[in-house]
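In: Coordinates only, no sequence provided:
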């Protein structure tokens, strides 16, 4: 039923794309779930009168749809998660570069495309989660150290098929090179307490239940679970604080190659990087604002400050194929 609704919505938007769209609307293809982005778009419409229509689906079908539509484009913007996906969209030729002093002032360069094809909107750290019952935080140091003998039979991981782990691996390769990174991955796989999980919530629940003691997760999953269960016996640890810092990735947005309303779309993106929209993102999504001038939510702030890795996030895309091959060789499935 949900797929049928998406298809009908897509067909309706195609009809829109084949005729002149209203000048006071923007169409967004989004891989983020509706409830995470609707408050932002509703606020923009209330402020400007510009309607924001959006269709949600997985990132791959959305990118293929934009590619297939070509010059008969419906979507003005592509909104998705992970710099690896945005980099892939850029390589497919479905995004166009655009410069904006507003965006440049709002979002640090490491969270923007070097070709100006996309910008980050919200941030998430992929960090270590640990059991408060069985692990002391002083036992933890770095991502790399989770490959040590100390953690044998104590580690939980999400599947390597998810882009979040591919991006983390890409930054390991960028930092350590191929040989050292593959050794780290093999150490992680050797230390697994059980088969890999399909999502981060399952990793956190496994730690809480005693199935494993440590794992690697995106922070917003922890925020959602902790909000529902304040007694969760799991906490976050910020690794690599004495060297490169915590791996940070993002959700981001790009202007499609044949956007019907590029000026209106640019105006929306500029607003989404500003204080009002960033505060909504922070409060709704349990994520960090990409704009450093905007404070995180009270829940997110309670996790404590950390030093973030300064590697440009587009490295996640550039090294993605290499990372996938390496994960496969290491036995991370």
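Out: Yep, that arrived. Just so it is clear, the structure is predicted and the values come from calculations on it, not from any experiment. Numbers count the residues shown, from 1 in each chain.
In: Please make it C-alpha for all contacts and neighbour counts, starting now.
Out: Noted.
In: Apart from its chain neighbours, what residue comes closest to residue 159?
Out: residue 196 (5.2 Å; CA to CA, 6 or more residues apart in numbering).
In: if I look at that neighbour, how far off is residue 58?
Out: The gap separating residue 196 from residue 58 is 22 Å, by CA to CA, to the nearest Å.
In: So between those two, which is more surrounded?
Out: Comparing residue 196 with residue 58 by neighbour count (other CA atoms under 10 Å), the higher total belongs to residue 196, at 18 against 13.
In: In addition, the following structure is provided for comparison:
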């Protein structure tokens, strides 16, 4: 009798475990530094197509990285999304990703927009791109004087240049690109020239730099393209007036091309739902998802066949992009920070 009861209990436990395991297959825990309203439809469509429910934790990159480190092996994260190569590289070296072998991802995501691959698969993939552009005051600056990133350090632009903090990941990634293009010595000389040309000490975000250019406090500034596009799309009268006073330059069109960065992600090291995580990354590489993923923040798809139906981006025109590996740019951020420290680029 007792043996029969124990057997029933064992069968019940096994049935519960099996049903729980089945339920878990339909769940994806997403840690995301993206926080755009248009992403809601992106996630809803994935659930509609696959039946996999997405549980989200959203915070800025630093907060997510700290949380993942604190959670360690017990982390419930399945997928980690970050918004800059420097941050993706940091997550990579801290061992927060696991490699993924996927024919879908490998066939659709360009080689230079992936994390390292030691033969076991890439640790992360870029899913949308943004450009680091030069914004200038149309009344006070001749665009011919600022055609390249390097030209911003020219003495002719003394007292005109504004940027956010040099230690911000957007700037570290740009400087990492310049190191790869020009070498550390030349990049340090460039950084010295930038400091000498500042109109004001680095402060604020990219939108603040554009506002500074419009007001005339700055003659020229660096900003990510999506900030520029966002303000162009704004219906606020004050934004329309501001944008009427500025214009942009796609830097280095006669050379290596404009620096581009990525918003991307990978499968978390201890993902409890690895299969669902890979499905989600492959979904992000689909033409449909690429449109949502890029348009949510006025970016460009990374998949050649995908189209971003964004009139503002189209009006901003075509441009030549650099072909440097995003993974290499992220890796160069250590050297970039040392250069900034040496020249006093705060």
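Out: In hand now; what should we look at? Quick caveat: nothing in here was measured; it's all calculated off a predicted structure.
In: What's the TM-score once they're superposed?
Out: Superposed pair, TM-score by TM-score structural alignment, normalised by the length of structure 1: 0.90. Supporting alignment: 315 aligned residues with a CA RMSD of 1.5 Å.
In: quick one on the thing from earlier: got the contact list for the residue nearest to residue 159 of structure 1?
Out: Shown in contact with residue 196 of structure 1 (CA atoms under 8 Å, 6 or more residues apart in numbering): 156-159, 333.
In: Residue 111 of structure 2 and residue 79 of structure 2, how far apart?
Out: Going from residue 111 of structure 2 to residue 79 of structure 2 by CA to CA gives 20 Å.
In: neighbour-wise, which of the two wins?
Out: Set side by side, residue 111 of structure 2 and residue 79 show more neighbours around residue 79, with 27 against 19, by other CA under 10 Å.
In: doesn't residue 29 make contact with the more buried one?
Out: Yes - counting by CA atoms under 8 Å, residue 79 of structure 2 touches residue 29, with 6.6 Å between them.
In: mind checking how far the residue mapped onto residue 56 of structure 1 from structure 2 is from residue 35 of structure 2?
Out: Using TM-score structural alignment, the partner of residue 56 of structure 1 in structure 2 is residue 58. Distance from residue 58 of structure 2 to residue 35 of structure 2, counting by CA to CA: 7 Å.
In: what does residue 272 of structure 2 give?
Out: 24 Å.
In: re the thing from before, please name the nearest non-neighbouring residue to the match of residue 56 of structure 1.
Out: Nearest non-adjacent residue to residue 58 of structure 2, counting by CA to CA, 6+ apart: residue 32, 4.9 Å away.
In: Contact partners for the one you found?
Out: So residue 32 of structure 2 contacts 56-61, 64, 80-82 (CA under 8 Å, 6+ apart).
In: Just among these, which is most surrounded?
Out: residue 80 (28 neighbours).
In: aligned partner of it in structure 1?
Out: So residue 80 of structure 2 corresponds to residue 78, using TM-score structural alignment.
In: and its match, what does it touch?
Out: Shown in contact with residue 78 of structure 1 (CA under 8 Å, 6+ apart): 28-30, 253-256.
In: part of a helix, is it?
Out: No - judged by DSSP: H, G, I helix; E, B strand; the rest coil, residue 78 of structure 1 forms no part of a helix; its state is strand.
In: Would you mind measuring from it to residue 195 of structure 1?
Out: 34 Å.
In: Residue 217 of structure 2 - nearest residue in space that isn't next to it in sequence?
Out: residue 199 (7.1 Å).
In: How about the contacts made by that neighbour?
Out: Counted by CA under 8 Å, 6+ apart, residue 199 of structure 2 has contacts 158-162, 217-219.
In: now swap in residue 111 of structure 1 and tell me
Out: With CA under 8 Å, 6+ apart, residue 111 of structure 1 has these contacts: 119-120, 250, 290, 312-314.
In: whereabouts in structure 1 does the biggest strand by length in structure 2 align?
Out: Ranked by residue count, the top strand of structure 2 under DSSP state E comes out as strand 125-137. Aligned using TM-score structural alignment, strand 125-137 of structure 2 spans residues 119-131 in structure 1.
In: Could you do stretch 284-304 of structure 2 as well?
Out: Mapped onto structure 1 using TM-score structural alignment, stretch 284-304 of structure 2 spans residues 272-292.
In: Quote the end-to-end distance of that stretch.
Out: 13 Å.
In: One more: stretch 65-81 of structure 1?
Out: For stretch 65-81 of structure 1, the separation between the terminal residues is 17 Å (CA to CA).
In: what's the closest non-adjacent residue to the alignment partner in structure 2 of residue 156 of structure 1?
Out: Counting by TM-score structural alignment, residue 156 of structure 1 corresponds to residue 162 in structure 2. Nearest residue to residue 162 of structure 2, sequence neighbours excluded (CA to CA, 6+ apart): residue 221, at 4.7 Å.
In: Comparing residue 272 and residue 35 of structure 2, which residue is more hemmed in?
Out: residue 272 (19 against 13).
In: Chain neighbours aside, what residue packs nearest to the counterpart of that one in structure 1?
Out: Matched to structure 1 by TM-score structural alignment, residue 272 of structure 2 sits across from residue 260. With sequence-adjacent residues excluded and distances taken as CA to CA, 6+ apart, residue 260 of structure 1 is closest to residue 76, at 6.0 Å.
In: Check residue 226 of structure 2 too.
Out: Residue 226 of structure 2 sits nearest to residue 298 (CA to CA, 6+ apart), 5.0 Å away.
In: Same check on residue 37 of structure 2?
Out: Using CA to CA, 6+ apart, the nearest residue to residue 37 of structure 2 is residue 296, at 7.2 Å.
In: roughly how far apart are that neighbour and residue 161 of structure 2?
Out: From residue 296 of structure 2 to residue 161 of structure 2 the distance is 30 Å (CA to CA).
In: Repeat that for residue 22 of structure 2.
Out: Taking CA to CA, one finds residue 22 of structure 2 at 57 Å from residue 161 of structure 2.
In: The two: which is more packed in?
Out: A direct count of neighbours by other CA under 10 Å for residue 22 of structure 2 and residue 161 places residue 161 higher, at 27 against 11.
In: Remind me which helix or strand the counterpart of residue 49 of structure 2 in structure 1 belongs to.
Out: When structure 1 is aligned by TM-score structural alignment, residue 49 of structure 2 is paired with residue 47. For residue 47 of structure 1, the enclosing helix or strand under DSSP states H and E is helix 34-48.
In: That helix: which residues count as buried?
Out: 37, 40-41, 44 (16 or more other CA atoms under 10 Å).
In: same question, stretch 70-89 of structure 2
Out: Quick answer for stretch 70-89 of structure 2 (16+ other CA under 10 Å): 75-89.
In: Give the closest residue to residue 284 of structure 2 in space, chain neighbours not counted.
Out: Using CA to CA, 6+ apart, the closest residue to residue 284 of structure 2 is residue 290 (6.1 Å).
In: That's all I had, so thanks and see you.
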